[in-house]
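[1] would you be able to build a 3D model of this:
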Amino acid sequence: MEFDALMLSRIQFAFTIAFHIIFPAFTIGLASWLAALEFNWLRTGNPLYRTLFRFWVKVFAVSFGLGVVSGIVMSYQFGTNWSRFSEFTGNVLGPVIAYEVITAFFLEAAFLGIMLFGWERVGDRLHFFATCMVALGTLISAFWILSANSWMQTPDGFAIENGKAVPVDWFKVVFNPSFPLRYAHMVMGCYLTTAFAVAGMSAWMLLRHPHDAPAAKLAGSRRSLSMALWFATIFVPIQIVIGDLHGLGVLKYQPTKLAAIEGNWDRMANMPLRLFAIPDEVAETNHYEIGIPKIGSWVLTHAFHGVVPGLKEVPRDERPPVWPVFFSFRIMVGIGFAMLGLGLWSLYLRWKGTLFSNRPFLTAAMIMTPSGFGAVLFGWFTAEIGRQPWVVYGHLRTADAVSPIAPGAVTASLLTFIVVYAFVFGFGSYYLAKLLRRGPDPIEDIRGDDLDKKPKRPFSLPDEGLEGRSRHRAQPAE
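    Just a heads-up that it's a prediction; the model follows:
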């Protein structure tokens, strides 16, 4: 392997985006989680939801800040390391990225301060509106970023003039063939990332205390764990279905990527479902293959005799690296089924009434804390490495997109990023660990099962004795 400017630039971009994607994957889901907590507080008047909001909003603030810092770095690389890519795609992707800034960033900037610091300065419903706008802003940001990335995977709505991509149909550019399912798959992945992070952190807090500890001490962790697991149990199967539909799109629009994902060298019907193999790119075969006959064709084409393309159908220089694509996909799928298993286990424990006291389950939930991050990362590895050798699929090779830059300059910037990221993200992770170790504040006026016995009053005002009582006390009728 030659570490020239191309390889070093790819390593640098992979390094920065791998760090960056962790934080949006968390904050997109966490913003909606905060909106759900605040909605429940307004709906029930239960002080537990407000306390949970105040705890998780601190985690959101730190994660959001780290995501912004790491994201800015990536945009600079388009000009420094990938100037030829910018020159080719600028007329198409430039406006798409600008739309993200104009819509998502402005929306988040307008309401983030209110969400973080304004609860004592504005009304409760206005604060809830601000929280919803921040959550909406994260989804809009994901919309434009996934649209741009999907266009690179399945480009549409453009023409090439004077060696540059020029938009001819903006609707086809934005809603390119792979975008709808990729967007749904990514957003659902972000929500599940947050669900398992919240569940795992809550399980860890419960494991730190005996199950018969005072209700005020465990109330927040129990409620967070229960809500997160309900979401995961319901939506993991939906994510699996979305992933299956997305796979049909990959078969249609990126057959070579699919062949690499499956380690399939020859075009065939009745393809086995390969659970494990060691692909040999030199000999164009697999070693130590373990598979289920015919099931692969049914999974990929929804027909037992469906034909699956092979890598040998394209020249070697148009194939992606098979090893990382093959194994990244299987790790992602394995994590997904582990999530499904944990969700089904939680249903059984709810039925038994031991969800909060079963220590093996709580330990498993704690171990699954980073599972969503892992699934997102390995999913991105599959998608991005599987696109190679193209940066714009079928139109611009990665080797033709790199800047004419000296390897020494890329090496210096890469080492600088490693040092700076280690410091910034090390400090951020340390602060997050301190927040999580402390956990939500106890709710002193909660007794046992009273959490579930509070009356439900749609968008009620806080109960007597809660913060803000003096601001919201009803005036006597005259």
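[2] switch to C-alpha atoms for all contacts and neighbour counts from now on
    Noted.
[3] for the nearest residue to Q77 once chain neighbours are set aside, give its distance to V424.
    With sequence-adjacent residues excluded and distances taken as Cα to Cα, 6 or more residues apart in numbering, Q77 is closest to F13, at 7.5 Å. According to Cα to Cα, to the nearest Å, F13 and V424 sit 18 Å apart.
[4] right, and G71 touches F19 too?
    No: using Cα atoms under 8 Å, G71 makes no contact with F19, being 9.1 Å away.
[5] so which of F13 and V424 has more stuff around it?
    Remark: of F13 and V424, F13 carries more neighbours, 19 against 14, as counted by other Cα atoms under 10 Å.
[6] and the more buried one, what element?
    Take DSSP states H and E as the rule and F13 turns out to sit in helix 5-44.
[7] pull out the buried positions in that helix.
    Within helix 5-44, the residues that qualify as buried by neighbour count (16 or more other Cα atoms under 10 Å) are 5-13, 16-44.
[8] go on, stretch 151-165?
    When neighbours are counted by 16+ other Cα under 10 Å, the buried residues of stretch 151-165 are found to be W151, M152, Q153, T154, P155, D156, G157, F158, K164, A165.
[9] could you count how many residues lie near the nearest residue to F304 once chain neighbours are set aside?
    In this structure, F304 finds its nearest non-sequential neighbour in W298, 4.5 Å apart by Cα to Cα, 6+ apart. The criterion is other Cα under 10 Å. On that basis, W298 has 19 neighbouring residues.
[10] one more sequence to fold, the one below, so I can look at both together:
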Amino acid sequence: MEIFDAFHLARLQFAFTVSFHIIFPAISIGMASFLAVLEWRWLLTGDVAYKDMFLFWSKIFAVGFGMGVVSGVVMAYEFGTNWSGFSRVAGNITGPLLTYEVLTAFFLEAGFLGVMLFGWQRVSPRAHFFATLMVAVGTLISTFWILASNSFMQTPQGFAIENGRIVPVDWMKVIFNPSFPFRLAHMTIAAFIVAGFIVAACGAWHLLQGRRDKPVKRSFSMALWILLFLTPIQIFVGDAHGLNTREYQPAKIAAIEGLWETEKGGTALNLVGLPDMSAEVTRYAIQIPHLGSLILTHSWDGEIRGLKEFPPEDRPYSPIVFWTFRVMAGLGMLMLLTALLGLLLRLRGRLYETRWYQGFVLCMGPSGIVALLAGWITTEVGRQPWTVYGVLRTADSVSPVSSQQVGVSLLIFVLVYFLVFGMGFYYMMKMMKRGPEEHVERRESRRHPVLRNRPLDALEGE
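    As a prediction, the model looks like this:
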């Protein structure tokens, strides 16, 4: 079967590894900034509850950061083993961008991470806060360079083709390509939302268990404020991103909408349906007239190009991106509902006593991760059949390897990833089940005068 050839197996392997990897940087990016806010509030108010929250969530951050580093290294090797064609043609662009990420971001994070986790008794409070800020800034710089590289693959500019290779002509255009600002904002906010729902779900769990101490209530409250602020902004940024995608990647938009014909005088929106690539039709579609034009062009009669205007070999696989986009958008609406309900209950003074709402927030805990993965799949599958959009095809990027080689390594990855990262997830969940403790500093200082803040300390006594 074609699906089991080296090309498709290599795509499946990279999709599998990047899907695991992207979860952990998203947690790290959002959690690092949350930690900076907590420590800033502790220094400003002297309220020890903020420090208790910091000590607890820094353990979650440490585990996520470690797993993100490990899973990211694997993908770097895959560029050489499975995608040597891409590395050979586009390496003059992607190589320096990823190097900048290591030099400016990873070294910054790694350099200050130890101080942030273990430096409470070794440096002054202000020096410790500076280290926390540097870790948070490092995660954002890392996001900048990774998104610059990925955005170049989506909307390349500032380059020339010499001897069959992509070479930079204008680095400012390479980095600040047309889709980069939208992707950077969309991904960064998504990471904050991922962390926000994790913190809110943890708080909801402990509220349901009857806890009403400051660290629990404040974690729950702060996370909901973050979500109330960021969710509407994310919807606005997503809309702007869609307009940009329609301009520079019109085939992706047509595939996302399951749109085959270019409709004159206004485009309907397919709410649901089953795109059929061979028959070139979206079956069982439920449509709302003109809504597609209103959303994607901001006009009543705006025109959106259908997939039939593109050669069959240049069309993204609509059945996947059609539904992953709707999963992302649907969860986005539920996130907004979650935040608005929280505001309503807060105004009524019922935020910490409404059990059905706390159960709802608990169920929404994984929604940020699911929406992130759905959006990432939409972005990457929608770029196909190109590795570098309009320049380098994915079929020309794969290494000359056999299906057996790729298949065996994929099987090993699946087994190892589920074992290693499954244990990591289990560990994080176990820590969150225990939750933050009040005045943990005074108790632990008697037991561990030096080695506090180790992730394993969170499970001591269980």
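[11] which SS class is F143 of structure 1?
    The assignment at F143 of structure 1 comes out as helix when based on DSSP: H, G, I helix; E, B strand; the rest coil.
[12] from R471 of structure 1, how far off is it?
    Taking Cα to Cα as the measure, F143 of structure 1 and R471 of structure 1 are separated by 39 Å.
[13] compare these two and say which is more crowded by neighbours.
    Here F143 of structure 1 and R471 are compared on neighbour count by other Cα under 10 Å; more neighbours surround F143, at 22 against 9.
[14] ok, for that one, nearest residue in space, not its chain neighbours?
    Nearest one to F143 of structure 1, counting by Cα to Cα, 6+ apart, is Y183 at 6.6 Å.
[15] which strand or helix spans the one you found?
    In this structure, Y183 of structure 1 is located in helix 179-207 according to DSSP H and E.
[16] that helix against structure 2, how far on average?
    Between helix 179-207 of structure 1 and the corresponding residues of structure 2, superposition yields a mean separation of 0.6 Å, by mean Cα distance after the TM-score superposition for structure 1.
[17] which secondary structure elements does that helix sit against?
    Here helix 179-207 of structure 1 is seen to pack against helix 5-44, helix 124-153, helix 215-253, helix 359-367, helix 371-386 when contacts are counted using 3 or more Cα pairs under 8 Å, 6 or more residues apart in numbering; DSSP states H and E.
[18] now the helix or strand following the second one: how far from the chain's centre is it?
    For helix 124-153 of structure 1, the following helix or strand on the C-terminal side (DSSP H and E) is strand 158-161. Mean-position distance between strand 158-161 of structure 1 and its chain equals 32 Å (Cα atoms, centre = their mean, to the nearest Å).
[19] give me the mean deviation of strand 158-161 of structure 1 from structure 2.
    If you overlay the two and look at strand 158-161 of structure 1, the average distance to its match in structure 2 is 0.3 Å (mean Cα distance after the TM-score superposition for structure 1).
[20] next one: the nearest residue to L37 of structure 1 once chain neighbours are set aside from D441 of structure 1, what distance?
    Taking Cα to Cα, 6+ apart as the measure, L37 of structure 1 lies nearest to Y49, with 5.4 Å between them; neighbours along the chain are not counted. Per Cα to Cα, Y49 of structure 1 is found 11 Å from D441 of structure 1.
[21] which of these two has more neighbours?
    Neighbours per residue, other Cα under 10 Å: of Y49 of structure 1 and D441, the larger number sits with Y49, 22 against 16.
[22] isn't that one right next to A35, touching?
    No: if you go by Cα under 8 Å, Y49 of structure 1 and A35 don't touch, sitting 10.5 Å apart.
[23] need the residues touching each of the two.
    None of the residues lies in contact with both Y49 of structure 1 and A35 under the rule Cα atoms under 8 Å, 6 or more residues apart in numbering.
[24] quick one: the strands in the stretch 301-450 of structure 2, in order.
    In chain order, the stretch 301-450 of structure 2 shows strands spanning 386-388, 392-393, with DSSP state E, counting those that start in this stretch as the criterion.
[25] what would those strands look like in a markdown table with distance to T188 of structure 2 and mean neighbour count?
    What follows is these, written out as a markdown table (distance: least, Cα to Cα, whole Å; neighbours: other Cα atoms under 10 Å):
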| stretch | distance to T188 of structure 2 | mean neighbour count |
| --- | --- | --- |
| strand 386-388 | 23 | 22 |
| strand 392-393 | 27 | 18 |
